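S.K.: after the sequence you'll find the predicted model.
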Amino acid sequence: MSVASKGNTVKVHYKGTLKDGTVFDSSENREPLEFVVGDGRMIKGFDAAVNGMSLGEDKTVTIPSVEAYGEKREDMMLDVPLDQVPPEIKPEVGMDLSIQNQMGQPTPVKVVHVDEQKITLDANHPLAGEDLIFDIKLVEIV
C-alpha cells in the first residue's frame, strides 16, 4: 500500500473546523488540495498529519495554533488616527480592509475598534490563536 512521505506530491480532501464546530475551509465540491509533503508550503501541523498516511486513509487531527497560524501577536495590532483614514472609508468594527506593508504589498486587516480619535486594525491571520481540527482523506499520491 502506498504511504505519503516527504517529497511526495499528494492530493487530499479536507474539512477544517474550529473547536466550536465552525467550518472555516473545505475542499467539498472542489478539486482535492495538491501539495508536496514537507516543502513548507502548508501549515506545519497539516503537513505532519499527511506525512505517513496511507492512500485512501481518513484521519482527524487537532493542530494547535503554534503549528497552524501561530498565536495572536500584539505587535500586529495597529492604531491609526482617524485623520489618516481615507475619507471614503467609514470604518466599522468587523470591516475587512487592506493596508500596504513596509514593502508596499497589500496586507489584509480587520477593524477591531473605532473611537473618536482612532481605529484599531488587527493584521494577524484570521485563524491566529485558533486550534484547528482537520478531517483529511488522502486520495492520491502522484
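M.R.: That came in fine, so what should we check first? The shown structure was predicted, so the numbers you read here are calculated from the model rather than taken from an experiment.
S.K.: rest of the way, CA atoms for contacts and neighbours
M.R.: Will do.
S.K.: residue closest to the middle of the chain?
M.R.: In the chain, the centroid-proximal residue (C-alpha atoms, centre = their mean) is residue 127; its distance is 5.3 Å.
S.K.: thought that residue was touching residue 69?
M.R.: Yes - Residue 127 is within contact range of residue 69, at 6.2 Å (criterion: C-alpha atoms under 8 Å).
S.K.: is it true that residue 4 touches residue 10?
M.R.: Yes - with contact defined as C-alpha under 8 Å, residue 4 reaches residue 10; the gap is 7.2 Å.
S.K.: here comes the other one, which I'd like you to weigh against the first:
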Amino acid sequence: MSVIAPGSRVVMHYSLHLEGGFVADTSGNEPLDFVLGDGTLEPGLERHLVGLEPGAQREFAIAPGTVFPFPTKAAVQVMERSAFPKDMPLEPGLIFEFNTPAGDVVPGRIRSLEEGAVTVDFNHPLAGQPFSFVVEILEVGDAPAADSIPERD
C-alpha cells in the first residue's frame, strides 16, 4: 500500500476546526486532489500527512504560529471609503479579496468603519489561533507526469 511522501498524489477530505468547533475551512463533499509539495496546502499542514496511507483518519492539534504566522499590526491598514465601490455595503467582519501591486489576491477583513475610513485586517484569518486539522486519506499514488497536468487558469 502506498504511503504519502513528498511528491505523492493525494486525494483526501479535510477540515480545519477552531476551538469551540467552528469549521473554518473544509473540502466539503468534493475531496481535495493535489500533489504533496505543490503549494496547495501550507507546508506546516503537509508535514502531518507524510507517512499516512489510504483509509487513515487523523486529527492534528495545530499550535498558534506553527502554520500561519502570528498577527502583526503592520497587516492592519486604514483605507479611504472611496477605495471601495460606492454601492457596496460595508460592515465589520466582511471579507473582501484585494489585488496587490504584485498581482496576487489576498483576503482582507473589515475591522471597523469611521468617517470616510475603513480599517482592514490583512492578517490570515487563522493567524495566532490554535486549530485542529482533520483528515481522511482516500487515495495515495504517484504524481502525474508534468506533461499530463492540465494548465490552471
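M.R.: Cool, the structure landed. Only a predicted model underlies this, so the values are computations on that prediction, with no experimental measurement involved.
S.K.: give me the TM-score for these two chains.
M.R.: Here the TM-score for the pair of chains, by TM-score structural alignment, normalised by the length of the first structure, is 0.82; 141 aligned residues with a C-alpha RMSD of 2.2 Å.
S.K.: how about the helices in the first structure?
M.R.: Ranges of helices within the first structure are 44-50, based on DSSP state H.
S.K.: could you find the closest non-adjacent residue to residue 45 of the second structure?
M.R.: Distances taken as C-alpha to C-alpha, 6 or more residues apart in numbering put residue 67 closest to residue 45 of the second structure, at 6.8 Å, once the chain neighbours are dropped.
S.K.: kindly report the same for residue 63 of the first structure.
M.R.: residue 132 is the one closest to residue 63 of the first structure (C-alpha to C-alpha, 6+ apart), at 5.1 Å.
S.K.: and the closest residue to residue 79 of the first structure other than its chain neighbours, how many neighbours?
M.R.: What sits nearest to residue 79 of the first structure in space, not counting adjacent residues and going by C-alpha to C-alpha, 6+ apart, is residue 120, at 4.4 Å. As a burial measure, residue 120 of the first structure scores 20 neighbours (other C-alpha atoms under 10 Å).
S.K.: same check, this time on residue 109 of the first structure
M.R.: Residue 109 of the first structure: 22 neighbours (other C-alpha under 10 Å).
S.K.: OK, contacts around it?
M.R.: 96, 97, 98, 99, 121, 122, 123, 124 (C-alpha atoms under 8 Å, 6 or more residues apart in numbering).
S.K.: wait, the last one sits on residue 72?
M.R.: To tie it back to what came earlier, the one meant is residue 124 of the first structure. Yes - Residue 124 of the first structure is within contact range of residue 72, at 6.2 Å (criterion: C-alpha under 8 Å).
S.K.: now the strands: where do they sit in the second structure?
M.R.: Applying DSSP state E to the second structure gives strands spanning 8-18, 23-26, 32-35, 57-62, 76-80, 95-99, 105-114, 117-121, 131-142.
S.K.: would JSON lines of the ones you listed with distance to residue 86 of the second structure be doable?
M.R.: Converted to JSON lines, the strands of the second structure look like this (distance: least, C-alpha to C-alpha, whole Å):
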{"stretch": "strand 8-18", "distance to residue 86 of the second structure": "34"}
{"stretch": "strand 23-26", "distance to residue 86 of the second structure": "30"}
{"stretch": "strand 32-35", "distance to residue 86 of the second structure": "37"}
{"stretch": "strand 57-62", "distance to residue 86 of the second structure": "40"}
{"stretch": "strand 76-80", "distance to residue 86 of the second structure": "12"}
{"stretch": "strand 95-99", "distance to residue 86 of the second structure": "15"}
{"stretch": "strand 105-114", "distance to residue 86 of the second structure": "14"}
{"stretch": "strand 117-121", "distance to residue 86 of the second structure": "13"}
{"stretch": "strand 131-142", "distance to residue 86 of the second structure": "37"}
